[in-house]
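S.K.: output the structure for:
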Amino acid sequence: MPTDLIYSDASELAELIRDRKVSSVEVVQAHLDRIEDTDPKVNAIVTLADGVLEAAKTADEALAAGVEVGPLHGVPFTVKDSFDTAGVLTQRGSPIFEGRIPDADATSVARMKHAGAILLAKTNLPEFSYSTESDNLLTGRTNNPWNLDRTPGGSSGGESAAIAAGMSPLGLGSDLAISVRGPAAHTGIVALKATHGRIPMTGVWPRVPRRDWHAGPMARTIRDLALAYSVLSGPDGADGFATVPREFDAGLGASPDRPVRLGWLTDSGLGPIDSEVAATVQKAAEALQSTGVLTEAVNIPALERDNPLDLFYRQHVMEVKPSFRDVTAGHEDQMATVSQRMLAGPDTSVRDYVLAEQGIERLRDAFAEYFQQYDALLLPVLPIPAHEHGLTRFTINGQTVNAAHIQTATIPFNLTGLPALSMRFGTSSDGMPIGVQLAANWHAESTILHIASLLESLSPVRNEHPTL
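M.R.: Okay, here's the model as predicted:
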């Protein structure tokens, strides 16, 4: 199969199709062939959309007729199976929803289609999107294409694995605490969790706790994230959190009139971080400094005072349990272990819930103060590279932590709603990708996309792909 098609990014594919140097049919067929060849080993794809080749043929005919087309015309894309897709199975990783076919697309899916993209397939996830590994009772476990014995993460792990393995150039994931950025880091791709509300969550499930859930693009290049973000962002008149106009941006833009100021950290309340991960963050800071970015090691005391992981669990258990009890009532024998444990655990007291809310407010205040001095923050995505399937505890630098620790560096930006981006910048001693995370002020997506583009141009691992 043509590797120049399956590993081209969506921006290039769109240009090739518009210039009629390659047809949409050829591009779609190349990805279908890649899925047939590769997915039996990876198990990232749970459903192929019907009529994709016919849709590609229609896209080619539109170009031949001179019809004005969108920026992703004829380009295939994949979608995490928590997003509603009209006429296509959306089973949410659970036997409880087996056979479910929505009547309408999620807003983000509809916007991708309006831009000309063609829905290729749905991708795997944990049950209800509630785990950091993509495994469930209905469609099984997804493997990391860099090493099939390792996890691609969760909850958008099927999406990250599909893109990393060349089965898709571009996709949609959702993020509650880690779920686009962590899988991206595990598999060496890129992902953006925009400011909360920037991309409507209409038609994505679950929605509780609503203040923490985000939808976001996943891809192989920063320019694809920027393109997808431009397509996906803006109010839809249905999501009450999506209220900021698409054109509003609080960032620096592509050509700041002063040096970018960036702080970086590898500790400051993050707990133990693998030495290779910490070294990769420092190398990324040094690389950015070489471009004229003003970099400085920083700490954020609020991350040490209020443990974001603890705040998250005290907040979200209180809000999630009633909804999940309603959904699973009478279907307890069809629930995965993770959901069973969550529902069986102790409820959060009202006092602890209020204290958690106050802690989250202190985090917001601390970041508001931080971004008065700096344009962006550079830090790890994950404390370790991709790990073996099914681990419940990790030992990092001699310290043992439970598996929830994997979310420590990503959760603060869900709790506060700040935009954050994950991209690869290194490789572990055993060959697994290592990512770094960039965060910026609210509604300053252009800032992290600009910095990430600089960093991508300096990356020692640019254009590396897994061998399958």
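S.K.: all contacts plus neighbour counts: C-alpha atoms, from now on.
M.R.: OK.
S.K.: what residues of the one helix or strand A55 maps to count as buried?
M.R.: A55 belongs to helix 52-64 when assigned by DSSP states H and E. Within helix 52-64, the residues that count as buried by 16 or more other Cα atoms under 10 Å are 52-53, 55-57, 59-60, 63.
S.K.: closest one to P346 out of these, please.
M.R.: Ranked by distance to P346 (Cα to Cα), these are led by V52 at 46.5 Å.
S.K.: spit out the contact partners of the closest one.
M.R.: V52 makes contacts with 28, 118-120, as judged by Cα atoms under 8 Å, 6 or more residues apart in numbering.
S.K.: what's the following helix or strand after the helix holding A55?
M.R.: With DSSP H and E, the next secondary element past helix 52-64 is strand 76-80.
S.K.: need the contact partners of stretch 261-271.
M.R.: 273, 278, 281-282, 285, 293-301, 303-305, 307, 373-380, 408-409.
S.K.: so of the residues you listed, which ones are in strands?
M.R.: 294-297, 376-380 (DSSP state E).
S.K.: as CSV, these with distance to Q437 and neighbour count would be great.
M.R.: Shown next, in CSV, are these (distance: Cα to Cα, whole Å; neighbours: other Cα atoms under 10 Å):
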residue, distance to Q437, neighbour count
L294, 17, 17
T295, 15, 21
E296, 16, 17
A297, 15, 13
A376, 10, 23
L377, 8, 25
L378, 6, 27
L379, 5, 26
P380, 5, 29
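S.K.: what would these look like in JSON lines with distance to T38?
M.R.: Formatted as JSON lines, the ones in strands among the contacts of stretch 261-271 follow (distance: Cα to Cα, whole Å):
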{"residue": "L294", "distance to T38": "43"}
{"residue": "T295", "distance to T38": "41"}
{"residue": "E296", "distance to T38": "43"}
{"residue": "A297", "distance to T38": "42"}
{"residue": "A376", "distance to T38": "38"}
{"residue": "L377", "distance to T38": "37"}
{"residue": "L378", "distance to T38": "34"}
{"residue": "L379", "distance to T38": "33"}
{"residue": "P380", "distance to T38": "30"}
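S.K.: want to put them side by side, so please do this one too:
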Amino acid sequence: MADDILFSDATRLAELIRTREVSPVEVVRAHLDRIDAVDGQVNAIVTVADGALEAAKVAEAAVLAGEALGSLHGVPFTAKDSIDTAGVPTQRGSPIFKGRTPDTDATSVARLKNAGGILLAKTNLPEFSYWIESDNLLSGRTNNPWDLERTPGGSSGGESAAIAAGMSPLGLGTDLAISVRGPAAQTGIVSFKATHGLVPMTGIWPRAPRRFWHVGPMARSVRDLALAVSQLAGPDGLDAFASSAAFSAGLGRSLDRPLRVGWMVGPGLGPVDPEVAATVEAAADALRGLGVAVEPVGIPALERDFALDVFNRLHVMEMKPAFRAATAGRHEDELYKMAKTMLSLPDTSMDDYIDAEQAAERLRDGYAAYFRNYDALITQVLPIPAHRHGVEQFVIDGRTVDATYLQAATVPLNVTGLPGLSMRFGTSTDGMPINVQIIGAWQAELAILHVASLLEEVSPVRGLRPSLLG
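M.R.: Next comes the predicted model:
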């Protein structure tokens, strides 16, 4: 039964708890035991939340008393260590914030708790959530449960590793350029970056700037993503970007006409490994086999303006003041790689900044033109499967690129604010997960969740999990 608990999705656990087949105490204790058993190898967990078992006992009493139960009642969840948690340290992957303990929950955490979720632990990340590996001077390096010599990604790599290893059924990560979708791809789980503003960023560093930042769920199933977003969405009166757009989980609801889906791995998204490209095409073929109208496409705006370059020119200029404020007066030995790198980068000239702003507008318009004719777009998430720790240069399909290019297919959605979902649909020849990315129009979460649920039903890798940890 413990194994069933550890690798069930959150929706199933909530059902089992509601029907009294398992108790919240059993579920929380099983996950705490799993953390004790395997996290020494993975190092995904930064802090176990005090009071998780006590909260589970309260949740169990509510079930036995026949009280009204939330949709996640008694289900444990984890949160990246940049997301504020009342009474539980939130240290942002830096000795500068060692021991920092917030008084209040981030809006996203509070909403999962309001749905009955129980905070289990905080998970690892790179310093300040800034890099494609989850490694820092405070809590060290996180390893991939599929191969401990490889990375689970960044910046939400602790979350992706914890879920893949059975230490958590559901988690919260943040996404600036890659950070929930890339780590999900490296560990073979699912994750969702909703339209910018659908989920408030309140209680997450940095407060400003946040126009490219998102917070989103990471999980084991598409239905868990839909359920989590249904709890997380909506304004909180504190984040000015937060949208009042309505959201319903809505899985299984069809459009009033046939779906139209395009797929691409081509120009504008950087080089891609042939195995990854083949997985994207396989996902497109699978949809076609289900009767969906699918065809290869291109988006000219992505070829004109390389989104990764646009993002770098805009974000470096905007983010450096936050780094300066966070690191003011600190000793050099308290800073790790990314803080030093960000502070050393030259400012973007005003002409380049304005040009990049105009390029971002062209990218938004380019996607808008595409979505006049299609309901969704399928691309790669990453150009390669999970790589070994510490690699900073890659040869991908014959082209040598630096590590920032791993973000080439994900960062367009941060520049434009569009929603994107990462889900596994393949396996590399050396046994590593390969995910695809499903992209929708502005506030078209329902469409991509529907496409993802169709793919999940026919996925050739459904139910696979790492055997390395037992």
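S.K.: quick revisit: map the contacts of V52 of structure 1 onto structure 2 and name those still in contact.
M.R.: Using both residues aligned by TM-score structural alignment, their matches' Cα atoms under 8 Å, structure 2 keeps these contacts from the contacts of V52 of structure 1: 28, 118-120.
S.K.: among the residues you listed, which pair sits farthest apart?
M.R.: V28 and L119 (9.9 Å).
S.K.: what sits in contact with each of those two?
M.R.: With Cα under 8 Å, 6+ apart, V28 of structure 1 and L119 have common neighbours 52, 76.
S.K.: list the contacts of the aligned partner of V276 of structure 2 in structure 1.
M.R.: The pairwise alignment with structure 1 assigns V276 of structure 2 to V277, based on TM-score structural alignment. For V277 of structure 1, the contact set (Cα under 8 Å, 6+ apart) comprises 380, 382-385, 428, 434-435.
S.K.: most neighbours among those, please name it.
M.R.: G435 (33 neighbours; other Cα atoms under 10 Å).
S.K.: ok, that one touching M423?
M.R.: Yes. Using Cα atoms under 8 Å, G435 of structure 1 is in contact with M423, at 5.2 Å.
S.K.: joint contacts of the two?
M.R.: Here G435 of structure 1 and M423 have 184-185, 188 as joint contacts, going by Cα under 8 Å, 6+ apart.
S.K.: quick check, nearest of those residues to V88 of structure 1?
M.R.: Out of those, the member with the shortest distance to V88 of structure 1 (by Cα to Cα) is A184, at 25.0 Å.
S.K.: who are the packing partners of whatever helix or strand the closest one lives in?
M.R.: Assessed by DSSP H and E, A184 of structure 1 sits inside helix 181-187. If you count contacts as 3 or more Cα pairs under 8 Å, 6 or more residues apart in numbering; DSSP states H and E, helix 181-187 of structure 1 packs onto helix 157-164, strand 190-193, strand 420-427, strand 433-440.
S.K.: about what we covered before: so how far is A10 of structure 1 from the match of V276 of structure 2?
M.R.: 29 Å (Cα to Cα, to the nearest Å).
S.K.: sorry, back to before: need the contacts of V277 of structure 1 in JSON lines (columns: distance to L265 of structure 1).
M.R.: Putting those into JSON lines (distance: Cα to Cα, whole Å) gives the following:
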{"residue": "P380", "distance to L265 of structure 1": "8"}
{"residue": "L382", "distance to L265 of structure 1": "13"}
{"residue": "P383", "distance to L265 of structure 1": "12"}
{"residue": "I384", "distance to L265 of structure 1": "15"}
{"residue": "P385", "distance to L265 of structure 1": "17"}
{"residue": "S428", "distance to L265 of structure 1": "19"}
{"residue": "I434", "distance to L265 of structure 1": "16"}
{"residue": "G435", "distance to L265 of structure 1": "14"}
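S.K.: aligned partner of N136 of structure 1 in structure 2?
M.R.: Using TM-score structural alignment, N136 of structure 1 pairs with N136 in structure 2.
S.K.: and its match, what is it in contact with?
M.R.: N136 of structure 2 neighbours (Cα under 8 Å, 6+ apart): 93-94, 125-127, 336.
S.K.: just the buried ones from these?
M.R.: Judged by 16+ other Cα under 10 Å, buried ones among these: 93-94, 125-127, 336.
S.K.: of these, which pair is most distant in space?
M.R.: L125 and Y336, at 12.4 Å, using Cα to Cα across the buried ones among the contacts of N136 of structure 2.
S.K.: which of the contacts of N136 of structure 2 does structure 1 keep?
M.R.: Shared with structure 1, among the contacts of N136 of structure 2: 93-94, 125-127, 336 (both residues aligned by TM-score structural alignment, their matches' Cα under 8 Å).
S.K.: tell me the residue in structure 1 aligned with N414 of structure 2.
M.R.: So N414 of structure 2 corresponds to N414, using TM-score structural alignment.
S.K.: and for N373 of structure 2, nearest residue in space, chain neighbours not counted?
M.R.: Distances taken as Cα to Cα, 6 or more residues apart in numbering place R260 nearest to N373 of structure 2, at 7.5 Å, with adjacent residues excluded.
S.K.: which residue in structure 1 lines up with that neighbour?
M.R.: Per TM-score structural alignment, R260 of structure 2 is aligned with R261.
S.K.: for L378 of structure 1, see how far away that match is.
M.R.: From R261 of structure 1 across to L378 of structure 1, the span is 11 Å (Cα to Cα).
S.K.: now do the shared contacts for these two.
M.R.: Common neighbours of R261 of structure 1 and L378 (Cα under 8 Å, 6+ apart) do not exist.
S.K.: mind listing the helices for the stretch 251-400 of structure 2?
M.R.: Along the stretch 251-400 of structure 2, counting by DSSP state H, counting those that start in this stretch, helices occupy 274-289, 300-304, 307-327, 337-344, 350-370.
S.K.: fine by me, we can end here.
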